[in-house]
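Here is a sequence together with a model predicted from it:
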Amino acid sequence: MRSILLKDLPPNARYCVLLEPLWALTGTVVLYYATLYMKSVGLSNLSIGVILSANLYAAFLFQIIAGAVTDRLGRRTTSLVFDLIGWALPMALWAIATNFWIFLIAALFNACASIVNTSFNLLATEDTPEEGQPRVFAAIKLIAMGAGLLTPIAGALMGQYGVVSTLRVIYGVGAVMMFVLFVWRHRLVHETVAGKAAMKRRGSTGMARSVATNLRLFWQLSRQRRMWPLVGLYIATSLAVTINVFQVVYLADNLGIGADTISWIPALTAAVALVCFLLLLPRLRGRSVVNTARTALALSAAGWLLFLLVPRHGVFLLMLSSTLIAAGVFLTESYRDTIIVGTLDDRNRAAMFSALQSVTAMMAIPSGYVAALLYDTQPRLLFVVIFLLYTVGAIFAWMLRPASAPCDDVDPITPEATWSEA
């Protein structure tokens, strides 16, 4: 397994993949049970909603400056600083949280991690040849999904020792593991070639100027019609994941699926992702990244369409649809991010990636409320919307050019020019 994961990968990608389990082992579990933990401590549904909304709003604000921070500090340092602030610190706070205010403070610190969405992706893949980037994204996603196998174990421990006591230990252990991960990774990786160039270019530029520069770059690039499908693809697929917050409730309440059966879905998802990584990705090397993304999106849409047809107690059809969804989403996100990194040129990549994620984060802010509204109106309606989002994403993918080329025809913008116009 190790040789398959690491074969031909440059040092940054190799170390990022190797150390990712130190985040996933506890991070995946606590994210899955976060709402239950807050509820068990004594927070009301309204308080939990306020905390989640505050986290989304703060994450959006941090995402706006992510590109400027990543270019100014470098991919390596940005990942260290904001992973420590956005994950290690809030994990420690969550471990001792007893009231609304501690949970809120932890959520606001955690929002800083949105900056790492830009810096870490670039740190892990920027020095990797394009044909190897899908393996990097896929390996990292596979590790996170594989850690989902631990959620039933955590559930069993909570049944024996209680929800709060069990999760406090997991949060505490996670804080230590993540601290070790971030410091260790920082010592092993090096700044990317594009990152060094960006640091020289932005090193003497103020933060306000850098943010203004990034917004100007995004505005220029978004005016290019050939970029619209890429933006639409990213937003549609990201929102499809964000609004899928009531699936477990739907399975239990509307389809009558037992808790034991539901607990096997994360395990099935992890198994499918592993099969895709070991068997499909090697066969797809050298093929068009865009064409593969098109197929993956069609598979995702087909899986959700089949999910809509699952009858009450229809376990077989549920598992079949879950298999298609797991394979489709795993491949979609792996190749979608590869297209984005490969399309944006070295000089503007951090700014553009950050701006794209900022737009997506802004649109995702009301997603929890919208999902609840759709589900309350008609439970199946929520999943119809998810199916439509993947269908729209597939349409956008068909509008992309088969061969991705760096979008380097954006006019160079000096910080001084941007400042004078801002």
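Noted; the coordinates are in hand.

make it CA atoms for all contacts and neighbour counts henceforth
Fine.

Surely Leu188 touches Arg14?
No. Applying C-alpha atoms under 8 Å as the test, Leu188 and Arg14 come out as separate, 10.0 Å apart.

here comes the other one, which I'd like you to weigh against the first:
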Amino acid sequence: MRTPRSPLIASLIEARGNPRACMYTEPLWGIPFNLYAPFASVYMLALGVSESSIGLIATVGLSLQMITSVLSGPITDKLGRKRATFIFDTVSWSIPALIWAFAQDVTWFYAAAICNSMLRITMTSWTCLFIEDAPANKVVHFWTWVHIAGLLSGLVAPVAGLLIERFELIPTMRAFYFFTFVSMTAKFVILNIVCTETEQGMRRLDETRGVPLRTLVWELIRTIPRVLRTRGTFLAVVVLAMNAIYITIRGSFFAVLLQEGLGFSPGQIGYFPAIRSAVILLFFFFVIPRLHQERHIGTLVLGIIATAAGTVLLIFSPVGSIGFVALATLVEAVGAALLAPYIEAFVTAVIDPRERATVLAIVGTLVLAVASPFGWVAGLLSEQAKSLPFVLALGVLTIALTLLLIRNPERETSAR
């Protein structure tokens, strides 16, 4: 008797068209990103960048992303999902990788942040390319596979740490960034060859032909009040903003806390992203497929609680205690596993597909407007005490949890 195939496995095998191309090429982005990302802030410190400057660079990048986010919907509609993705993937990832590889001081990192801020355009265009032609009942599974690709890639972090200890931080990180340029650029070229424009993308190309970009931007700005009046979209903005703040703080200051505050070596730091990836992978394969795929709020609440609990453990970790930080990482990973696919699926569910590019652009802009100051604030806090950025992150998670419980649109739908 044939064993029933897991819905998650089936979604990957049976995927066709753009979703298949986007999922299958994701490791070419994820592997290099996870080689350098855990050590990026330590690399900056080694090149003489202060902790407050690290935070300010993050804030400058997020502030510029507000502008590119406003432009992302109109540009995606004017150029098409496929063309916009190829152009701005290259600008926002390939070029910064080369700048990081040659970086000498803080000026280089500001230049890279300017280029990298274009990622908001490709986030909108790539999301549309990825899911616009996908079956609605497969969207959570498809997003799960995107995150799985990143997590499998994250298992290389211990190797990165060992290489840094063997060959020293700065030359090894430069090599990682060169590899990033080659691998990510290969992904962008392959995706551009294999993908086709979506049906909605073709429709928007026809509708916006001959319409000036400034007109589309003005139409987008006029749409903002209507978007915010939609209960589900407003909640999506809040949750995404809180999550963006948390990710910015953790991404910028986790390695700083471990090295400068808790006394870990680069080799030891590399194991924690691998632990996190392994836990999230287990959840993706054995827990997420058993959860409700079209109701999201309950899972998001559990995810935030677990993330907050992991953050508390990290704040109170004793100096040099690998076991305590490993426990904090494990608990936080459970939260990340629940949040990652369900945030994306929730946002997809509350957006009118006819206006997806426009609304994604608005949502992205509003999220950045809220999140952009927090990188700089966290940098100032880190200079006072290495754990203080995570106290700030805990407060942000608490706000997100409270609003989800108070303004749950799914509870109202059930009541009707």
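Cool, got the structure. For clarity, every value in this text was computed on a predicted model and none was experimentally measured.

the more surrounded of Leu188 and Arg14 of the first structure?
Shown here are Leu188 of the first structure and Arg14; by other C-alpha atoms under 10 Å, Arg14 has more neighbours (20 against 12).

could you show me where the strands are in the stretch 101-250 of the second structure, in order?
Here the stretch 101-250 of the second structure has no strands by DSSP state E, counting those that start in this stretch.

Residue in the first structure paired with Ile164 of the second structure?
Matched by TM-score structural alignment, Ile164 of the second structure corresponds to Met158 in the first structure.

ah, wrong one, I meant Val391 of the second structure
Correspondence of Val391 of the second structure to the first structure, assessed by TM-score structural alignment: Val384.

Pull the contacting residues for its match.
By C-alpha atoms under 8 Å, 6 or more residues apart in numbering, the contact list for Val384 of the first structure reads 304-305, 308.

rewinding a little: spit out the contact partners of the match of Ile164 of the second structure.
164-167.

Then Gly310 of the second structure?
Gly310 of the second structure touches 327-333, counting by C-alpha under 8 Å, 6+ apart.

can we see that at 10 Å?
Remark: with contacts taken as C-alpha atoms under 10 Å, 6 or more residues apart in numbering, Gly310 of the second structure is in contact with 304, 325-335, 394.

now do Thr144 of the second structure
8, 12, 23, 138, 150, 281, 284-285, 288-289, 337, 340-342, 344-345.

Mind telling me what it corresponds to in the first structure?
Aligned partner of Thr144 of the second structure by TM-score structural alignment: Ala138.

need the contact list for the counterpart of Arg168 of the first structure in the second structure.
Under the alignment (TM-score structural alignment), Arg168 of the first structure pairs with Arg174 of the second structure. Arg174 of the second structure sits next to 36, 43, 97-103, 180 when contact means C-alpha under 10 Å, 6+ apart.

And Ile148 of the second structure, by the same measure?
Applying C-alpha under 10 Å, 6+ apart, we find Ile148 of the second structure in contact with 23, 26-27, 30, 142, 154, 277-278, 280-282, 284-285, 337, 341.

Same question for Ile96 of the first structure.
90, 102-103, 168-169, 171-172.

again, but for Ala95 of the first structure
Residues near Ala95 of the first structure by C-alpha under 10 Å, 6+ apart: 103, 164-175.

just the buried members of the residues you listed?
103, 164, 166-168, 170-175 (16 or more other C-alpha atoms under 10 Å).

from those residues, which ones fall inside helices?
Counted as lying in helices by DSSP state H, out of these, are 103, 164, 166-168, 170-175.

Name the nearest of those relative to Leu373 of the first structure.
Nearest to Leu373 of the first structure out of those is Phe103 (C-alpha to C-alpha; 25.2 Å).

what's in contact with stretch 217-233 of the second structure?
70-75, 213-216, 234-237, 239, 346-352, 357-363, 365-366, 407-410.

Mind jotting down where the helices sit in the stretch 151-300 of the second structure?
157-167, 169-194, 199-208, 213-229, 231-256, 266-269, 271-286, 297-315 (DSSP state H, counting those that start in this stretch).

So Gly258 of the first structure versus Thr269 of the first structure, what's the distance?
Counting by C-alpha to C-alpha, to the nearest Å, the gap from Gly258 of the first structure to Thr269 of the first structure is 18 Å.

cool, and Arg401 of the first structure?
31 Å.

So if I had to pick from those two, which one is more boxed in?
The neighbour count for Arg401 of the first structure versus Thr269, taken as other C-alpha under 10 Å, is higher for Thr269 (24 against 13).

Touching, that one and Ile143? I think so.
No. Judged on C-alpha atoms under 10 Å, Thr269 of the first structure makes no contact with Ile143 at a distance of 11.7 Å.

In the first structure, what residue corresponds to Ala349 of the second structure?
Per TM-score structural alignment, Ala349 of the second structure is aligned with Gly342.

what's downstream of the host helix or strand of its match, the next helix or strand?
Secondary structure assigned from DSSP states H and E places Gly342 of the first structure in helix 315-343. For helix 315-343 of the first structure, the following helix or strand on the C-terminal side (DSSP H and E) is helix 349-364.
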